[in-house]
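> how does the following fold in three dimensions:
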Amino acid sequence: MALFRKKKTDEETPLGAPLALPGAPDDDENGRRSLEDHRDFLLSLVKPLAPFGLSIGDSLGLELCEDVPSPVDVPRTTTSVIDGFALDSAVTTRAGNPYPVVLQVDRRPPSPVVQGTAVVVRAGDPLPAGVDCVVPEESLDADGQVSLTAAVHPWSGCRLAGSDFAAGDPIVSRGRILHPATIALLADSGAGKVLARPRPRVVVLGTGGGKSGHDGVPLLDVTAHLISAAAAETGAHVWRVEADVSDTAALREAITDQLIRADLLLITSNRPAAARRDPVADLLPDLGATDFCQVAMDPGATQGFGLVGPDLVPVMVMPPGPGAALVSFHAFAAPLLRKLGGITVTARQTVEAEALDILAGPDTPVRFVPVVLRDRGGRSCAARAGRGDARELVDLSEADAFAVIPAGQGVDVGDTVTCWAVERD
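From the prediction side, this is the model:
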């Protein structure tokens, strides 16, 4: 049954020859693209999501799309920054040694404070009327009076109202990523909403589960679960659904049903890499403009992408197998999610590490080896996770990074290798 009933349009089922996406990069002599060329091509096909007003409680990790002015002075009132005694600085102008100014401490002060007396305040307390400075607790003499041997400057020991931001001043500037402390600052100023791009909505459409093994235990779609978790880790809203690739009509309906709620649709598969027929690759050109290619990388060479439906929703067809799909997610899907979120930084943060093992031999395309990063006396070092095979789930589960081995290069013990961190603390 369809999730969303809507009339099929010509845009969903274009007639004639399959449409190709414009601007595809050229292949090399081996019929493959470079990883960088393919990534940049995909990024050129998507635009950042439109911003709208969000509550600050829903904006963690999002990028601001406009300056946020403070609706009030911050802080709103003048407060003490120390524990001590508040008083009027004017009465201390003649203070000196050996003739100090001595003030009685009013333990239950009237409002405003009577000139010539001092009142007890704690750090963060608003200053009562009639005082303009705070002296430390050590100013109390043996008789329980405040004794001052030097004049006190006005507003000494105070945090003035509006000293952080005056009403109308920008609290947070456009382009800033909102972190917990930034959200607290907005809350302190009374700015409860911000203009930001929403979190991308990702639908992971699994096509490899739904059956039972010989022991009766369900065979779950491993790749779909892996990619769903990776997408959720980026902060995206993620839904995971399943589709039956043996029924073309049902597969078509499963894809088109998800377009209404997806900013990015990721289709995963557990089929063998050597399988000749891919039902998704056969169907997707009927739904929009597509691009299927080989990328010079291992694993994850087989790549598919399309802009589907009336809203041209980006659809990425992940290569078969968990390891290939995870590498492809970090190489291509994660940059797409950052662009959808309006974050301008699309290159991954990398770690330069010393290889503790032989990670790869020469004469290979760009290769991704699962590794464990270790600190050795302040140096980052990379050791193979298990056997260092990105196609093995056990190796992937132990790894916290991928060592990226450039095409045609080997990595021996002691060599420096660039790593993509894939696990968060």
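
> CA atoms for contacts and neighbours, from now on please.
Will do.

> tell me where the stretch 101-250 of the chain has strands.
For the stretch 101-250 of the chain, the strands defined by DSSP state E, counting those that start in this stretch occupy 101-105, 117-121, 133-136, 146-148, 158-159, 170-172, 193-196, 201-206, 211-212, 218-219, 237-242.

> could I get those as TSV with mean neighbour count and distance to residue 249?
Shown next, in TSV, are the strands of the stretch 101-250 of the chain (neighbours: other CA atoms under 10 Å; distance: least, CA to CA, whole Å):
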stretch	mean neighbour count	distance to residue 249
strand 101-105	19	85
strand 117-121	22	75
strand 133-136	24	77
strand 146-148	22	87
strand 158-159	22	68
strand 170-172	18	50
strand 193-196	22	38
strand 201-206	24	15
strand 211-212	12	20
strand 218-219	12	23
strand 237-242	18	14
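
> adding distance to residue 82, write those out as CSV.
Output for those, formatted as CSV (distance: least, CA to CA, whole Å):
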stretch, distance to residue 82
strand 101-105, 17
strand 117-121, 8
strand 133-136, 7
strand 146-148, 15
strand 158-159, 8
strand 170-172, 25
strand 193-196, 33
strand 201-206, 48
strand 211-212, 67
strand 218-219, 64
strand 237-242, 45
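
> next up, for comparison:
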Amino acid sequence: MSLLPVEEAQARLLALATPLPPTALSLAQAVGGYLAAPLAARRDQPWTDLSAMDGYAVRWADMPGPWRLVGEMAAGAVPSGDALAAGTAMRIFTGAPMPVGADTVILQEDVTADGATIRLTGEGPGAPGRHVRPRASDFGASDTLLSAGMRLGPAQIALAALAGHAMLPVRPGPRVAILSTGDELVPPGAPCPPGKLPASNGAMLRAMIEGVGGAVIDKRLIPDDLPAVTAAMREAARADIIVTSGGASVGDHDLIRPALEGAGGTIDFWRIAMRPGKPLIVGRLDQAIVLGLPGNPVSALVTGALFLLPLIRHFAGAAAPLPRPRTGRLGAAMPAVGNRTDFVRATLKDGIATPIGFQDSAAMRAAAQANALIIRPIGAPAAQAGEETQVLDWPSLGLVG
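Here you go, the predicted model:
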């Protein structure tokens, strides 16, 4: 069986899933989710012309003064319907509405006050309209402010609130079941005698899933026993995604494929032209997408970042679920690449991506020091330090760091 290119495998995986139906969430609940429909403003911002500085509201036609002071305007006030008379000024504060007829603000440090009269002593505003925020200069009612599929961070939440919204249509994160297989696995922190291994992948995958808004509804360790793995698969089929670690290769104890088929599922594709992570399995069981990751923890980390996290974002309605590489420069020479795309763990600093020293697929200590992946395409020639390269940093992948 030929190996599937990474980009084709990612496209086929996402094509299997349909974004989940949206629900209305409060602004606080919507943070981190993806907007399910374009968001239009319900009001003008600002609602009227506002002062951008503390000073005096005047008519530009009356420059250079002097002016007779006739009152003040603070933020939250509403102007009267009377127009500012010629030769008069009104004390005004940042965020306050401009009086009717006033079109310019003179900074308070540019005038002197003599009783009820102010005189220009500084440079002055220089042009009409200075230090004024015009009505609807940020946005107007009915303007489309946010597009569907945009992730809602703090700035987007603030914009939605200013636009007059308290509830937003957001797709929920998918429900995910994590199945870790292997006779050698014991729970983290449990006694670990010779021949046993702490189950790190489940904890890692849970952190990855919850970090991008997925909900873990099941997490368990399963021995290398085909009936047990098959039964666990059937029980996990209520999830939107079943992610397994271990058992995805071709050894006698690699049971994910036969267990999936024994549970009534189907394989869509298997084996990817990538290093690490070649023995990736993708299939379906009832309505659940099954993603079988390799058991080596670094391989599970890389394939999880490149396949599981984009799948979660796609279920949640992200407009661009796949991570986007950036251009950097190599911090060290790199060898030529064979018939698989290499994803090389690296440290990225000031645009320089330097491979970490130990690239073994089980070496988590070295992987935990990384904050990026260098992408080395199939057939890439040897490269020297300083050459351009494509890099996926941890934030772009959805990883902490």
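
> that older thread, so which of the strands of the stretch 101-250 of the first structure gets nearest residue 256 of the first structure?
Residue 256 of the first structure lies closest to strand 201-206 among the strands of the stretch 101-250 of the first structure, at 11.2 Å (CA to CA).

> equivalent range in the second structure for that closest one?
Here strand 201-206 of the first structure aligns to the second structure at residues 175-180, judged by TM-score structural alignment.

> middle-most residue in the second structure, spatially?
Most central in the second structure under CA atoms, centre = their mean is residue 151, positioned 6.0 Å from the mean C-alpha point.

> and residue 370 of the first structure, what pairs with it in the second structure?
Superposed on the second structure with TM-score structural alignment, residue 370 of the first structure falls opposite residue 345.

> nearest spatial neighbour of that match, skipping sequence neighbours?
residue 373 (4.7 Å; CA to CA, 6 or more residues apart in numbering).

> looking at it, residue 256 of the first structure is touching residue 312, isn't it?
No. Using CA atoms under 8 Å, residue 256 of the first structure is not in contact with residue 312, being 11.4 Å away.

> returning to that earlier point: surely the match of residue 370 of the first structure touches residue 374?
Yes. At 6.5 Å, residue 345 of the second structure and residue 374 qualify as touching, with contact defined as CA under 8 Å.

> neighbour-wise, which of the two wins?
Counted by other CA atoms under 10 Å, residue 345 of the second structure and residue 374 do not tie: residue 345 has more neighbours, with 29 against 26.

> list the contacts of the residue mapped onto residue 168 of the first structure from the second structure.
Matched across to the second structure, residue 168 of the first structure falls on residue 142, judged by TM-score structural alignment. By CA atoms under 8 Å, 6 or more residues apart in numbering, the residues touching residue 142 of the second structure are 40, 41, 42, 43.

> follow-up on the earlier one: and the match of residue 370 of the first structure, what does it touch?
355, 356, 359, 367, 370, 371, 372, 373, 374 are the contacts of residue 345 of the second structure under CA under 8 Å, 6+ apart.

> before we move on, what about residue 133 of the first structure?
By CA under 8 Å, 6+ apart, the residues touching residue 133 of the first structure are 86, 87, 88, 89, 152, 153, 154, 155, 156, 157, 158.

> run the last query once more with 7 Å
Counting by CA atoms under 7 Å, 6 or more residues apart in numbering, residue 133 of the first structure touches 86, 87, 88, 89, 154, 155, 156, 157, 158.

> for it, which non-adjacent residue is spatially closest?
Spatial nearest neighbour of residue 133 of the first structure, chain neighbours left out: residue 155 (4.5 Å); criterion: CA to CA, 6+ apart.
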